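Asks: Need coordinates for the following:
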Amino acid sequence: DFRNSIIVMTSNVGGELIKRHMTIGFAAHIDGERKQQTEYEKMKENVLGEVKKDQRFRPEFLNRIDAQVVFHALSEGHIRQIVDLMLNQVVASLKEKNVTLEVTDGARDFLGKKGYDPDFGARPLRRTIQNLVEDPLSEALLRGEFLAGDTVIVDCVEEKIVMRPLVKDAV
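Replies: Modelled structure (predicted):
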């Protein structure tokens, strides 16, 4: 039964307009929430106009869509939240193996910068975290560098992700 379904479709139509708007917005350092909203409304109007003009979607198709949403551009804070959500999945997975993972702010910031692409948004973040954190951590666990009960610190040193065990003070 498909009657009570919501279908979410994404497109990069108007992506250039959004990217240009982001550049202008950052350069101008927009002050105030009201002005930001006004700028967003202008950009949204331009993007929706581009969707109608674009030949990829026939008018018959567009008329069957109930709503079109133009998302706000991701801020550094949004990227950081996405990084945190993805890392929380890694933390939960390791917790099942009795290994604690602590990620420094520097590592979180580095992963966000490395994994964010203005053209693709946050999509590359998953791959970045997998390549720079999950895969090396899995290999280290297999080599026995970290054991059950250990706390692993993930940090960024000289633009590289490094992992080390938390050294517990001997009492």
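
Asks: From here on, just use CA atoms for contacts and neighbour counts.
Replies: Will do.

Asks: Run through the residues that contact residue 115.
Replies: The neighbours of residue 115, taking Cα atoms under 8 Å, 6 or more residues apart in numbering as the test, are 122, 123, 124, 125, 126, 127, 128, 129.

Asks: how near is the spatially most central residue of the chain to residue 8?
Replies: With distances taken as Cα atoms, centre = their mean, the chain has residue 122 as the residue nearest its mean C-alpha position (3.4 Å). Taking Cα to Cα, to the nearest Å as the measure, residue 122 falls 17 Å from residue 8.

Asks: go on, residue 106?
Replies: Counting by Cα to Cα, the gap from residue 106 to residue 8 is 34 Å.

Asks: Same drill for these two, tell me which one is more crowded.
Replies: Of the pair residue 106 and residue 8, residue 106 is the one with more neighbours under other Cα atoms under 10 Å, namely 15 against 7.

Asks: I'd assumed the more buried one was in a helix, is it?
Replies: Yes. Per DSSP: H, G, I helix; E, B strand; the rest coil, residue 106 lies within a helix segment.

Asks: if we can go back for a sec, tell me which residues touch the residue nearest to the centre of the chain, please.
Replies: So residue 122 contacts 79, 82, 115, 116 (Cα under 8 Å, 6+ apart).

Asks: contacting residues for the first one?
Replies: Yep, that's residue 79 we're talking about. 112, 116, 122.

Asks: one more, for comparison:
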Amino acid sequence: TEIVRRKPYCVLLLDEIEKAHPDTFNLLLQILDDGQLTDAKGRKVNFKNTIIIMTSNIGSPHLLDGVTAEGVITEGARAAVMAELRREFRPEFLNRVDDVVLFKPLSRSEIKTIIELLVIDLRKRLVDRHIDLELTDAARDFIAKTAYDPVYGARPLKRYLQHQLETKIGRALLAGTIGEGMTVTVGVDAGGLTVATG
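Replies: Below is the predicted model:
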């Protein structure tokens, strides 16, 4: 409550709310109902200007299977997710939630966009050494196919790039095979990602 007390105009993200302790829901009921919460020191903390976003993985298997080729969530999938939410959360809690937004799994092009953003971040870190980084289309496709898991979303992409690409580049830097002014080209072969200089 201290953060909200100091900065009442904020966004509060509660990730994977279904894993929260049951007492948390009692506190949330008070916040969602009254717009305030009394903290341990007896102070009333105003939440009326706080946007609360809660995420959940409840029903995600229905969303993985319930998306049309055009990327639209089917009514059947939507109904199945809502049914699971009603089984998991008390009605008095759900009735205080303004809206439930369902997200479809990422498309192949969205995955490639995320990969590109992660590569741009890596490029920025290499610019101090005057090293450029290029990925072949085959490498992008390989990363998208190998590292993306619809169940876990895009998080595994970042870990994969850290373990499989950044580690290789780091070792090559330490070995001296990659140096200042070089362009590093990331490709793919039967063993996975390859790093070559040019």
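
Asks: Post the TM-score for the overlay when you can.
Replies: Once superposed, chain against chain, the TM-score is 0.80 (TM-score structural alignment, normalised by the length of structure 1); 153 aligned residues with a Cα RMSD of 1.9 Å.

Asks: re the thing from before, list the ones among the contacts of residue 122 of structure 1 that structure 2 also has?
Replies: Retained in structure 2 (both residues aligned by TM-score structural alignment, their matches' Cα atoms under 8 Å) from the contacts of residue 122 of structure 1: 79, 82, 116.

Asks: Mind checking which of those are in helices?
Replies: 79, 82 (DSSP state H).

Asks: Distance-wise, check residue 146 of structure 1 relative to residue 138 of structure 1.
Replies: Distance from residue 146 of structure 1 to residue 138 of structure 1, by Cα to Cα: 10 Å.

Asks: Pick out whichever of the two has more residues nearby.
Replies: More crowded of residue 146 of structure 1 and residue 138, by other Cα under 10 Å: residue 146, with 19 against 13.

Asks: What are the boundaries of the helices in structure 1?
Replies: So, for structure 1 - with DSSP H - the helices run 15-28, 33-53, 59-62, 76-95, 105-115, 123-129, 135-143.

Asks: nearest to residue 161 of structure 1, of those helices?
Replies: helix 105-115 (6.6 Å; Cα to Cα).

Asks: Where does the closest one end up in structure 2?
Replies: Using TM-score structural alignment, helix 105-115 of structure 1 lines up with residues 137-147 of structure 2.

Asks: By how much does that stretch deviate from structure 1 on average?
Replies: Once the two models are superposed, stretch 137-147 of structure 2 sits on average 0.9 Å from its counterpart in structure 1 (mean Cα distance after the TM-score superposition for structure 1).

Asks: Show me how far that stretch is from its chain's centre.
Replies: 19 Å (Cα atoms, centre = their mean, to the nearest Å).

Asks: Check stretch 44-64 of structure 2 too.
Replies: 14 Å.

Asks: residues near residue 117 of structure 1, how many?
Replies: Other residues close to residue 117 of structure 1 by other Cα under 10 Å number 13.

Asks: make that residue 66 of structure 2, sorry
Replies: 20.

Asks: now do the one 5 residues further on
Replies: Residue neighbour count, defined by other Cα under 10 Å, stands at 12 for residue 71 of structure 2.

Asks: now do residue 93 of structure 1
Replies: Neighbours of residue 93 of structure 1 under the rule other Cα under 10 Å: 14.

Asks: Looking at the alignment, what corresponds to it in structure 2?
Replies: Using TM-score structural alignment, residue 93 of structure 1 pairs with residue 125 in structure 2.

Asks: Tell me who's in contact with that match.
Replies: No residues are in contact with residue 125 of structure 2 under the rule Cα under 8 Å, 6+ apart.

Asks: And it, how far from residue 170 of structure 2?
Replies: Taking Cα to Cα, one finds residue 125 of structure 2 at 12 Å from residue 170 of structure 2.

Asks: Please apply the same query to residue 135 of structure 2.
Replies: 16 Å.

Asks: just residue 123 of structure 2 next, same as before
Replies: 13 Å.

Asks: Mind telling me what residue 114 of structure 2 corresponds to in structure 1?
Replies: Under the alignment (TM-score structural alignment), residue 114 of structure 2 maps onto residue 82 of structure 1.

Asks: Count the neighbours of its match for me.
Replies: As a burial measure, residue 82 of structure 1 scores 16 neighbours (other Cα under 10 Å).

Asks: Also residue 118 of structure 2?
Replies: Residue 118 of structure 2 - counted by other Cα under 10 Å - has 15 other residues nearby.

Asks: now residue 181 of structure 2
Replies: Other residues within reach of residue 181 of structure 2, judged by other Cα under 10 Å, total 12.

Asks: you'd agree it is up against residue 128?
Replies: No. Counting by Cα atoms under 8 Å, residue 181 of structure 2 does not reach residue 128; the two are 10.2 Å apart.
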